[in-house]
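1. Sequence and predicted structure, then a few things I'm wondering about:
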Amino acid sequence: MPSRHYIVEKGIPALHTKVREQVQRHLKEATSIALTTDLWSSGVAPMSLLILTAHWIDSSFTLHNVVLHASELRGSHTSMRIRNAIEEMLAKWDIDNDKVHVVMRDNAANMKKAFADMGVQSLGCFAHTLQLVVIQGGPRPSMHALCQPMGAYGEGSCESTDAGIKTMKRTLLEAVTERFDYAETEPIYSVATLVDPRYKDRFFTSPDHQELAKEALIREVEIMERKRKAGSEVSAEEPPRKSPR
């Protein structure tokens, strides 16, 4: 059985190198990459971790998800510090900004500014936005206020509880409208909706939004076509390789 010294000093580094080379090869072959990132503080240690995960679809339409980094971020969490950390992570994997389709992040102002300064498209996490809706949607009646009027056998009613529920529903709806009002005019969401055969253009609330979505889709197709032509021209300019003897 290998010793602990061999496993730590040779076995794990060799495995890390092998996996890294394989991941880097797949990343290089990918035409477009999406990223998810999060910055969180540990509850058991005084440290903050910046996580970066890559997602892409290969030529056989297989989805890949790989955690590229989980690195400590020291000092204050300024947008500049976050930007520098992300750019360093991408450089280590030879990922150009042009290859990044979109970054999914939280809704913090420092995160928004970091990717805006990088010139990379980014979107707020849906789950995080929904959590903000619930927080913003108060005041809400307590679980005690809801259950107490019902009695042991579920009988009885309470006008104050009904009023509280109506208030909760109204404030939640207002929060949803405020937080997700941009979604229908966001090109990334609208294009994804159009190309999804389940939805297409059936659920846009106005003809103007529908037209904006179609224009965004046309732009995406044009960009893809330019990239395809550029790749074909580069391949044509490369000299043919000599076959080994």
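-> Now that the structure is in, tell me what you want to look at.
2. can we go C-alpha only for contacts and neighbour counts from here?
-> Noted.
3. Please identify the helix or strand for the residue nearest to the spatial centre of the chain.
-> With distances taken as CA atoms, centre = their mean, Met104 lies nearest the centre of the chain, 2.1 Å away. According to DSSP states H and E, Met104 maps onto strand 100-105.
4. other SSEs contacting that strand?
-> strand 33-41, strand 122-124 (3 or more CA pairs under 8 Å, 6 or more residues apart in numbering; DSSP states H and E).
5. Next one for the comparison:
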Amino acid sequence: MEFIALDDQPFSEVENLGVRNLINYLSPKYVIPSRRYFSDVSLKEMFDNVSKHTRSILHANPNAAISFTTDIWTSNVSLMSMLSLTAQWVDDDFQLHQVMLQCQEMVGSHTAANLAFTFEKMLQHWGIDRSRVHVVLRDNARNMVKALNDINLASLPCMAHTLQLAVNEGLLSQRSIIDMVKTGRKIVGHFKHSPQAYSQFHDIQEQLGQPRKCLQQDVITRWNSTFYMLESLIEQRRALGAFATEHDLPATLTMHQWGLIENVLTLLAPFEELTKEISSSTATASDVIPAITMLKRLLEKRADTDFGVGTTKATLLEAVQRRFSDVEKEPLYMLATVLDLRYKNRYFSNEVKDQVKQELQTALQRETSSPPEEPAAEASMARGPDPEEASAAKKPCSLLFSVHDEILKEKTEVEQQLASPLSVQVQSYLSEAPIGRSENALTYWRINKDKFPALAPLARAYLSAPCTSVDSDRLFSLAGHVADERRNRLSGDKAEMLLQA
């Protein structure tokens, strides 16, 4: 059963001659059960065991705030649609837990009412009280937004999805770039549809002393796949030039277009780096405001590589500003950022800083009715390292994240001049030196939770939220392997069991 679930095999695999011969060779006396036994009995047992374990760790910290991701997926080989729900939370020891709760079949139309009803059923099934729901990360679809609003669950859009929309706007804003990308697609498509052409291309690569590599085909709905396609074209520019002198190509890139590709890659490199950063399992809502601030500042700077891509760069900046215009005003982002010692309130303007402090004070009063304790003197040894020392130890070698160091240096003097009637505990925390950007904020709070006992529960809640719904996206990538051509009659309940197992 583990072999079937882990390797995405159909239940009929146990009836295939090769598997039966292998089992017979390993253990001649063993009689392998029928496919019906695995689909009706063994799968249910495995699913129940996994669900029991998930439920136990979910309720091990009954007061922990839980953040969720959700998305809808429709199979390409059947009429099945599924709604996902993954959860993550930070326990009392500031360890991050991530689990898949459900991937339930959606029957009927995907209306807001139907989605809202399904969400409520999921929470009831797992015994999760509404008070424990911190936030739900979802896509930008209107039915999803309305469904979560209707049942009064706080939700945020997936940052990766929004970034995708912004980059698409930029790429489609300049005719010369659109034509260049189309030409690149024709070249890559020629090789993808002609094994003979690829064979000749590999021979040329060997003659030039280059490793045998294929060109990347892009997917129109994924901007970063277009980035990787252009990267592969630049990498194979010499080999493509040699190929074009001996063989026919459906299109060729001009000198101007080759230069345009290089400038487009330079322009989009920070977006690609940021997409990877926010798609990691450790990325949280605290990364949103700093990431957008760094991105906007980088796009506002003039560079030598702006030649030929000026319109695209201006459109990208406008799209980022418009699509992320409300992030500084969203309390979930505000508090997550200020409770992350890598950032604190260094990324807020002076006008917004007072609002951030007020939000922190309000959240602190909600969390506890008792006055915050004085920070312990002996806990000062756990204070974060000097930002310049941390930066020197693990300095990021990227154009985008080098802006982080600029912002910290700029804001230090202003930060010392600010004064407000904050509680001793909050003031003490805000005076802590930032830790390095590559450090883990949860590690800091694990060490300092006793030093800031009133702020620690807030950090557990707000740092539990991811900034994307990537967990659900990864789940549906797996679902595409579970419900494939060999299992196009798989029922929704069995698909969920296989995914959770």
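-> On my side now, so go ahead. If you're wondering where the values come from, they're calculated on a predicted model, not measured in any experiment.
6. on that earlier part again, turn the helices and strands packed on strand 100-105 of structure 1 into CSV, columns for mean neighbour count.
-> Listed next are these as CSV, based on neighbours: other CA atoms under 10 Å:
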stretch, mean neighbour count
strand 33-41, 18
strand 122-124, 18
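7. of all these, which lies closest to Lys200 of structure 1?
-> strand 122-124 (21.1 Å; CA to CA).
8. Tell me the residue in structure 2 aligned with Arg170 of structure 1.
-> In structure 2, the residue paired with Arg170 of structure 1 according to TM-score structural alignment is Ala314.
9. can you tell me how far its match sits from Glu300 of structure 2?
-> According to CA to CA, to the nearest Å, Ala314 of structure 2 stands 8 Å off from Glu300 of structure 2.
10. Equivalent analysis for Glu330 of structure 2, please.
-> Going from Glu330 of structure 2 to Glu300 of structure 2 by CA to CA gives 24 Å.
11. and if you look at Thr54 of structure 2?
-> Distance of Thr54 of structure 2 to Glu300 of structure 2, computed by CA to CA: 47 Å.
12. same thing with Gly170 of structure 2?
-> Relative to Glu300 of structure 2, Gly170 of structure 2 is positioned 14 Å away (CA to CA).
13. With Phe401 of structure 2 instead?
-> Phe401 of structure 2 is 15 Å from Glu300 of structure 2, by CA to CA.
14. So which of the two has more stuff around it?
-> Shown here are Phe401 of structure 2 and Glu300; by other CA atoms under 10 Å, Phe401 has more neighbours (20 against 12).
15. Leaving out chain neighbours, which residue sits closest to whatever residue of structure 2 lines up with Gln131 of structure 1?
-> Using TM-score structural alignment, the equivalent of Gln131 of structure 1 in structure 2 is Gln164. The shortest distance from Gln164 of structure 2 to any non-neighbouring residue, by CA to CA, 6 or more residues apart in numbering, is to Trp223 (6.5 Å).
16. Quick one: residues contacting the one you found.
-> 164, 167-168 (CA atoms under 8 Å, 6 or more residues apart in numbering).
17. Now which residue in structure 1 aligns to it?
-> Using TM-score structural alignment as the criterion, Trp223 of structure 2 maps onto no position in structure 1.
18. So what's the gap between the helix of greatest length in structure 2 and the chain middle?
-> Secondary structure assigned by DSSP state H gives helix 255-278 as the longest helix of structure 2. Here the centre of helix 255-278 of structure 2 is set off from its chain's centre by 20 Å, with CA atoms, centre = their mean, to the nearest Å.
19. I am finished for the moment; much appreciated.
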